[in-house]
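Visitor: no sequence on this one, just coordinates:
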């Protein structure tokens, strides 16, 4: 017998907000499944505090952010998204099959939300929060402030529900924005655009040197990655010890996905002091251990780098102006890290720092594609807040360390 649709994902909601809810996933396997699942949980604002999985029976203990209202509808949406990313399974014949090739060939429609409004403090964050709650994935942003106190916001988004082409979904988006912004809205328009608007472009030398500078902040200098082939006859054991941060498991999983690594068993838990221990039994795409020392060194080095610097944050001078740069690596599947712009705008709002211009772009730096957020800070606000404090404040929000 195959796996029943309702049994692919089971969510046991915690009755106590302080205790984690438990998500159980049981489906056929595919390379990168762990990354895809962790990305969805990160997009929904969930923190994974413990995880256990063997082949494709995965159990995750998660805690929602207290600022997000989790009702039955939101849990059901999460369940549908998790089911949607699992490989298909035929319940009639018990035959599982992969649809990754079909899914990768499908082009997701990109829409432009053009929002003209009066400026006010925290405006960009409020708009971003509305779009995230509507499950609109922000691909690119251009925010321009005029001298007369108005702002043109251009948000290029894809719709997780794939309904933004309908009048009903567009009206829902408009009404949600009006609820938050009220009389600040002057006009709002939604239109479909070509996928070329999110295409990758080559970075300028200035951008590249700023992002790759070793001065940027790090999570911790204490990251340990070890590999051992003696524990299992068929798998390589990877043991990781590091400090916890927002999206930690996603950062590990996307790295392994990019290396085409298969995970047969994994365990993740957080100890006192936010210290994390992760054990993963892995194989290469051909089902064999990682024996080659050079391959082991390359994978270990990449994991260490991604955990030391999962995102890069720096504040630089751009002529007379101050610019905040945030960059994160893009998966080989061309998916970027979720909620980055949301956290940037939230941090700046908490720091009482206003945005004058903002944009998101894809850039090639070295041999890797990056998603780069460029935020030109309001001159008056930026002068009142020390540069180092802006860097640290944005970094802490992105890492999930809420106090600024």
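Guide: Looks like it arrived, so ask away. Remember, predicted model here, so these are calculated numbers, not experimental data.
Visitor: going forward, measure contacts and count neighbours with C-alpha atoms only.
Guide: Fine.
Visitor: does residue 288 sit in a helix, a strand or a coil?
Guide: Taking DSSP: H, G, I helix; E, B strand; the rest coil as the rule, one finds residue 288 in the coil state.
Visitor: presented hereafter is structure B, for comparison with structure A:
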């Protein structure tokens, strides 16, 4: 089977208000492709309102209906989506054919972004610590910066946002001592409180989680596939959360359909099978998959506000894919929520920790309390969580 390379990813932008942009992907299949595509769509700040997925195990066809923004860079989105599609090789006719790739994916390269800006007392979208000399210095780990062109684009974008307040900026490959800091120390009290959340729809503070989750597994409808039916409350990145869970379990989707309604609910029908091409008949495997899916739908992110000595600390935790990729836009949404509350940040620690046999990305934000806080702890927690879940 072959396809013209330019047709592998097509984007039809919405022509009128109220319409959806349609993203079509037609390429060779691989386990986890849906996860990779949904992660990029989430990274661009888009919401998936409907989707169809089908594959014969070698070639796949995916259609996503998304809600875009006036500032969305559609050409760049298309380029990023093409990058995660399996490679094809051209023939003399101009048709591209699939080349199976059996080598293990290489771990992502880590880069160190360092820049300093004049301190204004407000929370910047990118901020890790404030220094005593009145300047701010940020050190952010970023991927996809392998070329000098991409680094220059990043620096230029920062300059546009920060203007004359930016004093310096540099991007370099992170040294081993820097990457080792990703596995920093985490107090045991934090692990006990935020990593052991119940599967009910209500948190201890009374703030509702993503509730009303129904998961039904049926092996009778299809002779070769397991049907998983999911009904749940919609949230930002919901399709990504489901896709990454299936990817981590090495489960393939042969056919899937999902849609979100105006009431904020989402329905999914997924015909899946294991990597060996068989249905999931083992009771232990079915229960483990359902339990993980339920956890990811109820608590895709964990948010808490705690005391750190005499100070107030905001904690945000999200699971990391087995491939090593974290959830997109988490830090952006956190800082945007704090900005809406007119709360400044004193320092940020971002690290990865292995808890309960899973790797987690942990954001520890120390809130600047030089002035009286404009919101209570519960208000901070609720505002940050709603921003992360797309419920604002």
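Guide: Perfect, I can see it now. Everything numeric in this text was worked out from a predicted model, so none of it was measured.
Visitor: TM-score of the superposed pair?
Guide: TM-score for the superposed chains, counting by TM-score structural alignment, normalised by the length of structure 2: 0.90, backed by 376 aligned residues with a C-alpha RMSD of 2.1 Å.
Visitor: residue 188 of structure 2 -> structure 1?
Guide: Under the alignment (TM-score structural alignment), residue 188 of structure 2 pairs with residue 205 of structure 1.
Visitor: separation between that match and residue 217 of structure 1?
Guide: 21 Å (C-alpha to C-alpha, to the nearest Å).
Visitor: more neighbours, these two?
Guide: For residue 205 of structure 1 versus residue 217, neighbours defined as other C-alpha atoms under 10 Å are more numerous around residue 217 (17 against 9).
Visitor: the more buried one contacts residue 313, correct?
Guide: Yes - at 6.5 Å, residue 217 of structure 1 counts as touching residue 313 under the criterion of C-alpha atoms under 8 Å.
Visitor: residue 372 of structure 1: neighbouring residues, count only.
Guide: Residue 372 of structure 1 has 25 neighbours, counted by other C-alpha under 10 Å.
Visitor: okay, and the counterpart of it in structure 2 sits in which element?
Guide: When structure 2 is aligned by TM-score structural alignment, the residue opposite residue 372 of structure 1 is residue 362. Assigned by DSSP states H and E, residue 362 of structure 2 falls within strand 358-367.
Visitor: would you map the helices across the stretch 151-300 of structure 2?
Guide: Here the stretch 151-300 of structure 2 has its helices, by DSSP state H, counting those that start in this stretch, at 176-179, 188-194, 238-248, 283-298.
Visitor: sorry, back to before: ok, now which ones touch the match of residue 372 of structure 1?
Guide: By C-alpha atoms under 8 Å, 6 or more residues apart in numbering, residue 362 of structure 2 lies in contact with 315, 316, 317, 318, 349, 350, 351, 352, 353.
Visitor: if you set the cut-off to 10 Å instead, what comes out?
Guide: 182, 184, 186, 302, 315-320, 349-353 (C-alpha atoms under 10 Å, 6 or more residues apart in numbering).
Visitor: now swap in residue 217 of structure 1 and tell me
Guide: Counting by C-alpha under 10 Å, 6+ apart, residue 217 of structure 1 has contacts 308, 309, 311, 312, 313, 314, 391, 392, 395, 396.
Visitor: so which pair among those residues is furthest apart in space?
Guide: Using C-alpha to C-alpha, the pair of the contacts of residue 217 of structure 1 lying farthest apart is 308 and 391, separated by 16.2 Å.
Visitor: give me the more crowded residue out of these two.
Guide: More neighbours surround residue 391 than the other of residue 308 of structure 1 and residue 391, with 22 against 19 (other C-alpha under 10 Å).
Visitor: which position in structure 2 aligns with the more buried one?
Guide: Going residue by residue (TM-score structural alignment), residue 391 of structure 1 aligns to residue 381.
Visitor: so how far is residue 359 of structure 2 from its match?
Guide: Distance of residue 381 of structure 2 to residue 359 of structure 2, computed by C-alpha to C-alpha: 23 Å.
Visitor: surely residue 7 of structure 2 and residue 61 touch.
Guide: No - judged on C-alpha atoms under 10 Å, residue 7 of structure 2 makes no contact with residue 61 at a distance of 11.5 Å.
Visitor: please enumerate the shared neighbours of these two.
Guide: 24, 25, 26, 27.
Visitor: of those - the most surrounded one?
Guide: Result: residue 27 is most packed of those (other C-alpha under 10 Å), 29 neighbours.
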